[in-house]
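> Okay, predicted coordinates and the sequence, questions at the end:
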Amino acid sequence: MASTTRIPSAPAPGDALGLRERARGALLGLAVGDALGAPAENMKPSEIRARWGRITGYVTDHPAGTDDTEYAIFSGLLLARHGSALTPAHVGAAWHELIADRAEGRFRGAGFSERGTLENLRRGLAAPISAQHRHAWSDGLAMRAAPHGVFAAGRPDEAARLAAIDGSVSHDGEGIHGGRAVAAGVAAAMAGAPVVAVVASALAVVPDDSWTARSLRRAVTAAHLGERAVRAAVVIGGYPWTDLAPEAVALAFGAYAAADGDFEQAVLTAVNMGRDADTTAAVAGALAGATRGASAIPPAWSSAITPARGSCLPAMAGHHVLDIATLLTPEPPT
């Protein structure tokens, strides 16, 4: 998908939202989408309808983020520490320090790509060899890529570069492409780019003939027809794995495009399509949150987001996504 729409390099001085508001929107939006989508993970739309009708808000008494939110916090802390100087060695060291070399605990909700990575790291392997496992194509990088877009606001290429470095420890091929697309899209949205330019930014950083690019193009082309059309254009019927990066990323961008960037519609569209609903809604929430800002998130949803519980990554317990937004968007000197 080509677009001549100009992508701003940074929010304009008169931008009513501002960088910090967009950063808070992106990361809070990610956490909200994750918590909304978690109960519908791995479900079909027909199963969602049979259980809840249409999901229009939290369906649990104590909504909480999953591994998606905790890994996004992990990547945000890594960026806050190293910035644009981030290297695969830094990422590998952080995986050892904060995940692999600690007592695993419950490690609840971790994806297969993360488990495969941990197994390789504990065997003494390092990037990129540590990413050589059966699920290197998963959406595990895409789910933690939004902080790169926040950090590199208005610089989609830089956001994609950093996401690929982050992913080099755990992902390869389409798994890297998915993370690059999400990071670039968020970076463009952080600069106030319109939806069409956000999508174009994502497509510009992945190979044109990749599965990710083909799925993304199909999703956004079908977006004006609604969520059923988006799902039909992307999902491979009968395939058992729902954490495919090309599928999850395309569903998220399709939901975002179908809603024309509206936060509530984007996230609920992603949730009600099922499949890897926590990740697709988290990515859609990050894109729409960066586009519309934190104030666009319904207060009843945002107020439920508390510091991470450490259910998957114990070292992330106590960190709040809004603190990460602050770390990644320091106030300019006065």
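The structure has been received and is ready for your questions.
> all contacts plus neighbour counts: C-alpha atoms, from now on.
OK.
> For Ile297, give its distance to Asp262.
According to C-alpha to C-alpha, to the nearest Å, Ile297 and Asp262 sit 9 Å apart.
> how many other residues sit next to Leu327?
Leu327 is surrounded by 18 other residues when neighbours are defined as other C-alpha atoms under 10 Å.
> same deal with Asn42?
Asn42: 19 surrounding residues under other C-alpha under 10 Å.
> I'd guessed it sits against Val271; true?
No - here Asn42 does not reach Val271: they are 10.6 Å apart, not a contact under C-alpha atoms under 8 Å.
> Could you tell me which residues touch both of those two?
Ala277 (C-alpha atoms under 8 Å, 6 or more residues apart in numbering).
> Can you mark which positions in stretch 131-139 are buried?
In terms of neighbour count (16 or more other C-alpha atoms under 10 Å), stretch 131-139 has its buried residues at 131-133, 135-139.
> next up, a second structure to put side by side with the first:
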Amino acid sequence: MGAGAGEATPAAEPTAHETSAEPNEAEAFTESDEAEAFTEPDTDEAMAEPGGQEALAEPNEPTAMTKPSEPTATAEPNEPTTTAEPSEPTTTAEPSEPTTTAEPSEPTVLAEPNAPAAADGGDAPQGPPAPDDDARTGGAGGNDPAEGEAEAADHPRRRQATRTGGAGGNNRAEGEAEAGKNLQPPQGLAEAEADTHPHRHTHPRLHPRRAEGLLLGLAAGDAAGWPAARHRAARMPDWTRRLTRELDTFAEQNATTTLPVPIALNQPPEPLRLGPSDDAEWAAFAAEAVLRAGDDTALGDLSRERRTRAAIDLTWNAIAGEVAAAADRAPEVESAVLPLRARISVRAGLGNLAAGLRPPATGHDNPHYFDDAACVRACVLAVAHPGDPRLAAELAEFDARYTQDGDGVHGARAMAAAIALALVGADAGTCVAVALAELPEETEIGRNTRHALKLAQDAESAFALVPLLEHQIVDHVYSYGIAAAETVPVALALALASDGRIAEAVPAAACLSRVADSAPALAGALTGALGGGEAIPATWRDTCRTLSGCALPRLTGTDLVELAELLEATQPPPPGG
């Protein structure tokens, strides 16, 4: 990343499965007239999976497709994160290190090395086991470790991450030194970090309308970002998007500064009006699993946590079955027409599932393992464990490993932990502190978040923080602005700088154009949960409560206010009540 160093403890680079084009990221992947702009002359071959199966092919794209920082060692689900044990508080020998005595980020020890965590000591729903031959493939498309490492080191985005260092440094040593100076948490966070699980043993209840604030805040942030208009334009006829691209080419060739926007012409313009898009719909996708688990008659005689994980697994495998069926109908995987629009990480993960892989391999062997797709889903999964950031983070990781690894998983854990406390009335500082505890200091997302929170501490307001985040956190090299190592730090910093006020956090996040696809939605989810449904202006509530189906057509017409009420209704009764 331009603002953060690569991972300090790199693992093998995940094999870059070729994944089908993500239409909402770059329409050139699906429209032939723009294909030339994204054609890469030398495309790596997909890793040959055991049994000769291949995952979805990755689209021809700029060389900046692969994440610069390699997944951390935490990709192995049976290795707990290396943070302080609850009984061993962090010493003050290093003044810049955040002090924490209650550690929310320590995952439970997993029963099987190649499977996501199972609840209550039971086994998670299983399919074909994940292959443990990652070393043979070499990562990054290599056929052996040496080849994979050489290819990963030679990738331009990886070279850029090593060169720029962390937290805005001009080289690796400078970046690490600067990041080290910024590890001290902002004023007020140290006290909150001293007890990051204040509600763990009190069985807190979800505060009224907090789930509504969460969903509507996420949807409002999603709608506020400029990419939402392009996502919603997917509901328009193909020729309208083709004309937009032609007008953009005209402006480029004729040096005009009048830039085109999505157009309707003689078509109904309703899809192009302000409203939620892909982030809100994938959040509703995650809510379906929570609702299914809340039905005591579903999924047999299982504990609630095991039902939730089983429901997540069933949901992912059902949609992977649709991917497999579409691939069977197509002459080749790349041309398969799927009944959804999704991030590259999600399409690659679904392709891996369809090919017989299981988590964590579906997220590890993924060209966009680092993005924030799982962070959006994690916001909603936190509703399953209000007041318990540890369990919320573990559930978020279980889901995240279907599509992510490394920082993508860390970011999901952080967002789930923060929102779990926001749902029961914690303040912004406490929520940010518990999120920070989920982000290891040696990771890019951990360094960026600590630096962003230091900037937030010194900023006069959320709006005043925008230029600092733009220049010191947001990357300007990579071709997509969806890295969790950027969007999560931005969301947490703006939530802190705004003191949890959604009316300040979301507009500020939308000003950061490079990360406007997710950062406003993440900031809106957290601040919406902090303020509840009453914090959402009536105009935004009316505009953003209904999904358009631009990413998941089957969710067209879903009412987020009603969905929030259903989520609240699935909460278990209090003990003895």
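Right, received. Where do you want to start? Small disclaimer: the values here were computed from a predicted structure and weren't measured.
> Superposing both, give me the TM-score.
Overlay of the two chains. TM-score (TM-score structural alignment, normalised by the length of the first structure): 0.85; 315 aligned residues with a C-alpha RMSD of 2.8 Å.
> which residues sit in contact with Ala485 of the second structure?
Counting by C-alpha under 8 Å, 6+ apart, Ala485 of the second structure makes contact with 370-371, 407-408, 411, 444-446, 448-449.
> Residue in the first structure paired with it?
Alignment of Ala485 of the second structure against the first structure is given by TM-score structural alignment, with Pro246 as its counterpart.
> quick revisit: now for the buried residues of stretch 131-139 of the first structure: which two are most distant?
Using C-alpha to C-alpha, these reach their maximum pairwise distance at Gln132 and Asp139, which is 15.0 Å.
> To which residue of the first structure is Asp559 of the second structure aligned?
Counting by TM-score structural alignment, Asp559 of the second structure lines up with His320 in the first structure.
> Distance check, its match against Gly226 of the first structure.
Here the distance between His320 of the first structure and Gly226 of the first structure works out to 33 Å (C-alpha to C-alpha).
> More neighbours: these two, which one.
Just comparing His320 of the first structure and Gly226: by other C-alpha under 10 Å the higher neighbour count belongs to His320, 20 against 16.
> Could you double-check that that one sits in contact with Pro307?
Yes - contact between His320 of the first structure and Pro307 holds when scored by C-alpha under 8 Å: they sit 4.2 Å apart.
> hmm, back to that, let me have the buried residues of stretch 131-139 of the first structure in a markdown table, adding distance to Asn120 of the first structure as columns.
As requested, those are arranged in a markdown table below (distance: C-alpha to C-alpha, whole Å):
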| residue | distance to Asn120 of the first structure |
| --- | --- |
| Ala131 | 8 |
| Gln132 | 8 |
| His133 | 8 |
| His135 | 13 |
| Ala136 | 12 |
| Trp137 | 16 |
| Ser138 | 16 |
| Asp139 | 18 |
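> what about the helices in the stretch 101-250 of the first structure?
Across the stretch 101-250 of the first structure, reading from the start of the chain, the helices by DSSP state H, counting those that start in this stretch fall at 112-122, 146-151, 156-167, 174-190, 195-204, 211-222, 227-234, 245-258.
> Tabulate the ones you listed (TSV), appending distance to Val91 of the first structure.
Putting the helices of the stretch 101-250 of the first structure into TSV (distance: least, C-alpha to C-alpha, whole Å) gives the following:
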stretch	distance to Val91 of the first structure
helix 112-122	12
helix 146-151	13
helix 156-167	6
helix 174-190	15
helix 195-204	23
helix 211-222	24
helix 227-234	32
helix 245-258	20
